[in-house]
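Asks: From the sequence below, what's the structure:
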Amino acid sequence: MDFKEQLTAWRHYLHQHPETAFEEKTAPQLVAEQMRAWGIQVEEGIGKTGVVGTLRCGNGGDCIGIRADMDALNITERSCHDHISLYPGKMHGCGHDGHTVMLLGAAKLLADRKNFNGTVRFIFQPAEEPGRGAQAMIDDGLFERFPMDEIYGLHNAPFLPAGTLSTRVGGMATSEDDFSFTITGKGGHASSPHEGNDPLASFAEIYLALQTIVSRNAPPMRPVVISCTEIETDGAHNAIPTTVTVRGDARTTTPEDQQLVENRMRDIVEGICRMNHAQCSFAYTHEFFPTVNDAGCVQYAVRAAQAVVGEKRTFGNGEPLMGSEDFAAFLKHVPGCFLILGTGKEKSGNISLHQNIYDFNDDVLTTGAEFWAELVRIRLEA
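Replies: Alright, predicted model coming up:
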């Protein structure tokens, strides 16, 4: 079979065998076996289930890493294509099967062509979805055992036309921070609110005030999103509650805004509760770092994209993603660049990521593989 047919066959096989965070076996086995067959040095079990392949060519001293994520989601697939998930309750609803195959395809191209001078690391990461896999590989000595000067990653984007590539200098994807707070007042009968201290009234003030962080505290040219997503009370339809617990998340594109949101949110929650003579507890955790691209790395990525898909289909100052990406943890250690690859299907309509009928667009598999191969060739010019 030709190159595209082989990539498609691998992708369908991985789609049928989805495995979630730190349970990945099928994808690591496939990429390790194939890379070894092509003469690439392979190390398995990095960060529990991750794989790193190393390919050297010439005498160049530079080394770059290119990374794909491998894990699936805990979702039951409802598609009707012939490569539907064989594992109930699990599916590749985010396209990581396509990411894995594009990087594997690039490894094949580079092993065959050997048209670069230096070292490339093929990094197959587990557990991206919960935001734990990158750190697990780092804790397992990724950058000490496999030194690299830069690192690159990408994600598919069904909301962009198929075959387009987009990136930007600076904030490319947001942090994800989880917050929760509990307001304690004094409950009572719904007919006598004056005899208690309604915590829902305090929450109503807090809910609106939190949006002033977005509109009045954060710089207007840098996106910030704050969402309260869960509310629990100990009340009933005819009883004012004593406690209200609220959970949600916040998204920012810079570390500075991430800290701003945490500080202002704490001030607002504690200040309004104090004003209303209510008690409160507040917790804020950093789940994903912001993904911040290095300017120099973006230049190389844009050059490679233009060579593969053309200048009109390359966007070097694209819109940032408001989703979060575990790749950001790698960028805390070495400079790099994260891109998005358009996978939109015009004829069938676009189905968003994490839907139970999502399926990666096989038409861009060769595009992604060729992009990676061209990036390595440009960055490690012979």
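
Asks: all contacts plus neighbour counts: C-alpha atoms, from now on.
Replies: Fine.

Asks: Report the separation between G310 and G342.
Replies: Going from G310 to G342 by C-alpha to C-alpha, to the nearest Å gives 14 Å.

Asks: What segments of the stretch 1-150 of the chain are helices?
Replies: Counting by DSSP state H, counting those that start in this stretch, the stretch 1-150 of the chain has helices at residues 3-16, 26-37, 96-113, 133-139, 142-145.

Asks: so which of those comes closest to G163?
Replies: Closest to G163 of these, according to C-alpha to C-alpha: helix 96-113, at 12.9 Å.

Asks: Next, the second sequence, to be compared with the first:
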Amino acid sequence: MPVLNSIAALEPEMREWRRWLHRNPELQFDLPKTARFVADKLREFGITEIHEGIAETGIVAIIEGQGDGPTIGLRADMDALPIEEASGVEHASETRGKMHACGHDGHTTMLLGAAKYLAQTRNFRGRVALIFQPAEEGGGGARVMVEEGIMDRFDIGQVYGIHNAPNFAEGEFFTAPGPIMAAVDTFHIDIVGKGGHGAMPHDTKDPVVAALGIGQAIQTIVSRNHYALDELVVSVTQIHTGTADNIIPASAYIEGTVRTFDPAVQDMVERRLNQIVAGQAASYDVSASCRYERGYPATVNDAEKAEFAARVAADVVGAGRVTADSPKEMGAEDFSYMLESRPGAYLFLGAGAGPVLHHPEYDFNDAIAPVGASFFARMVETAQPV
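Replies: I've put the predicted structure just below:
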């Protein structure tokens, strides 16, 4: 079955919703305008059970189907990013320093499109829980919603999510059984030395040289402490120090990211970071400390649900346009918390050529919104047929 005709007919309306959201980006949990827009649309669709204020600005809306049955969860993230937009589009962000650079405006629109269709047709048993989530970009909004009990409160038995994927074929789906996205951790290293004049380094304890040594030594974690065929990324992404060409500063700061799929590998990286920082600090005669923050866990699809989601996607776009065994990627996603709580699957939807995610020139491709909405709708109708 191709994109549902009634959802295809919603495309102009969905484009308007998406572009309103794009013009009005909000960050993390602070989404008053976005949440109000979503709730107002749901009420327009005739949905009466709308639970607001979950995880501050999150929403769970319930649509009742025909007769008794289970509850299936569909999730969309709503927050934007702290990026100055440079897309030049007519509907560009109207708020300086904030933009929808990851397509969450499109994800919200896809779920709204599915909501309107499902509220009109109700061609399913049981219930569907529409999960509109804040704070995917660093705030862990999915974790907060799970901790606030949405899975038990609304008796959600399985849960699904979609993310757009620039530079993958437009309208094609990608998913996989098991791990699909990595866990993400962050390390912070503070180095304290003794500052002084750049012409008199013998009177200082130089934190810049120590930072360079630590940064270089960190690279050996992947190359010398880890089995080469297991996935691991350790990247130094920030070094901050110094104020002038003739001053040796008193301190330096290093930050970076770690991407893994195995908790044992996380443990190894954390241990080696602390050992390297301590050893390098001693060798450069400075003091240094390392703080290791564990972030989102790996996103792990339930194998059976991933296979089912791929079959539903094939019903929408054709079997030749669905990859059911896509390679893992080292990006991260807080939908992982929902998948830890309930079986389900996460899929990517190709958006065609264009700037990558988190780029200031990025803009969601409105043409794929009906595809995603049709997938969500068909997922409900196929999982819980009348």
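
Asks: G310 and G342 of structure 1: who's more crowded?
Replies: G342 (22 against 15; other C-alpha atoms under 10 Å).

Asks: Now the more buried one: which helix or strand?
Replies: G342 of structure 1 is located in strand 336-344, with elements delineated by DSSP states H and E.

Asks: Where in structure 2 does that strand fall?
Replies: Mapped onto structure 2 using TM-score structural alignment, strand 336-344 of structure 1 spans residues 344-352.

Asks: number of nearby residues for C297 of structure 1?
Replies: 18.

Asks: That one should be in a strand, yeah?
Replies: No: assessed with DSSP: H, G, I helix; E, B strand; the rest coil, C297 of structure 1 is helix; it does not lie in a strand.

Asks: Which position in structure 2 pairs with it?
Replies: Here C297 of structure 1 is matched to K305 in structure 2, going by TM-score structural alignment.

Asks: What lies in contact with the helix ranked longest in structure 2?
Replies: Ranked by number of residues, the top helix in structure 2 under DSSP state H is helix 263-284. The contact list for helix 263-284 of structure 2 (C-alpha atoms under 8 Å, 6 or more residues apart in numbering) reads 189, 191, 205-206, 209-210, 213-214, 217-218, 221, 226, 232, 260, 287-290, 292.

Asks: quick revisit: can you name the residues that contact the nearest residue to the match of C297 of structure 1 once chain neighbours are set aside?
Replies: In space, K305 of structure 2 comes closest to G344 once its chain neighbours are excluded; the distance is 5.3 Å by C-alpha to C-alpha, 6 or more residues apart in numbering. Counting by C-alpha under 8 Å, 6+ apart, G344 of structure 2 makes contact with 158-160, 301-302, 305-306.

Asks: As CSV, the residues you listed with distance to T382 of structure 2 would be great.
Replies: Listed next are the contacts of G344 of structure 2 as CSV, based on distance: C-alpha to C-alpha, whole Å:
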residue, distance to T382 of structure 2
Q158, 13
V159, 14
Y160, 13
N301, 19
D302, 17
K305, 12
A306, 14
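
Asks: Out of the residues you listed, the closest to R15 of structure 2 would be?
Replies: Using C-alpha to C-alpha, Y160 is the member of the contacts of G344 of structure 2 that lies nearest R15 of structure 2, at 22.7 Å.

Asks: count of neighbours near the residue in structure 2 that Q355 of structure 1 lines up against?
Replies: In structure 2, the residue matched to Q355 of structure 1 (TM-score structural alignment) is H359. Using other C-alpha under 10 Å, H359 of structure 2 has 17 neighbouring residues.

Asks: my guess is H359 of structure 2 meets A101, correct?
Replies: Yes: assessed by C-alpha atoms under 8 Å, H359 of structure 2 is found in contact with A101 at 6.1 Å.

Asks: Translate E230 of structure 1 into the numbering of structure 2.
Replies: E230 of structure 1 maps onto Q238 of structure 2 when the alignment is built from TM-score structural alignment.

Asks: Nearest residue to that match in space, please, no chain neighbours.
Replies: Distances taken as C-alpha to C-alpha, 6+ apart put E255 closest to Q238 of structure 2, at 5.0 Å, once the chain neighbours are dropped.

Asks: ok, which stretches of the stretch 101-250 of structure 1 are strands?
Replies: Ranges of strands in the stretch 101-250 of structure 1, per DSSP state E, counting those that start in this stretch, are 118-125, 150-161, 165-166, 170-174, 176-184, 188-189, 224-233, 239-240, 243-252.

Asks: For the fourth one, which outside residues touch it?
Replies: By C-alpha under 8 Å, 6+ apart, the residues outside strand 170-174 of structure 1 that reach it are 251-254, 288-295, 319-325, 338-339.

Asks: let's go with 7 Å and repeat that
Replies: 251-254, 290-294, 320-325, 338 (C-alpha atoms under 7 Å, 6 or more residues apart in numbering).
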